[in-house]
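*Asks:* here is a sequence with its predicted model. Questions after.
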Amino acid sequence: MATTVTSKGQVTIPKPVREHLGIVPGSKVEFRCAADGSIVIEKADTREPSRFAKLVGIVGPGLSTEEIMAITRGD
């Protein structure tokens, strides 16, 4: 299936592809490069991440075990 790119860089996703992926007006799609160099289009996962998932990785490495033990012992 071929489609034409507009001057704004837009393309129309063919109806059979939209139906197969469940894409409806307002849906979000993701494009990614596959290992073989091809481009894959997928319906984006729009579920809201949990409140805990949003916090992953924002605190930093934290204290080492030795540092925690020193604080605990009052060193």
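*Replies:* On my side now, so go ahead.
*Asks:* CA atoms for contacts and neighbours, from now on please.
*Replies:* Will do.
*Asks:* how far does stretch 6-19 sit from its chain's centre?
*Replies:* 21 Å (CA atoms, centre = their mean, to the nearest Å).
*Asks:* alright, now check it against this:
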Amino acid sequence: MATTVTAKGQVTIPKRVRDFLGIVPGSQVDFHRAADGSVILMRADRKRPASRFEKLRGHAGKGLGTDAIMALTRGET
């Protein structure tokens, strides 16, 4: 994934990288130089982004109680 540096030295982080790292507007990032000379981009808060499964986890909210479900099943509504 290549990107272009602007005259101000700014770059746009590709969407796939932002999504992978969980970077959103206002996020802070760190750049680290590795021993081999490469540069590593990391979130400054070191939080791990939510996995695709964690994003789906949750509660559907308050639903029907057992009595209401049984009434629907019996056609009593």
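*Replies:* Done, it's in. Everything quoted here is computed from the prediction, not taken from an experiment.
*Asks:* trace residue 20 of structure 2 over to structure 1, please.
*Replies:* Matched to structure 1 by TM-score structural alignment, residue 20 of structure 2 sits across from residue 20.
*Asks:* wait, is that match part of a helix?
*Replies:* Yes: under DSSP: H, G, I helix; E, B strand; the rest coil, residue 20 of structure 1 sits within a helix.
*Asks:* pull up the distance across stretch 35-47 of structure 1, start to finish.
*Replies:* This stretch, stretch 35-47 of structure 1, spans 26 Å end to end (CA to CA, to the nearest Å).
*Asks:* now what about stretch 6-17 of structure 2, what contacts it?
*Replies:* 1, 3, 4, 5 (CA atoms under 8 Å, 6 or more residues apart in numbering).
*Asks:* which parts of structure 1 are strands?
*Replies:* All strands of structure 1, identified by DSSP state E, fall at 29-33, 39-43.
*Asks:* circling back: how much space between the match of residue 20 of structure 2 and residue 66 of structure 1?
*Replies:* 55 Å.
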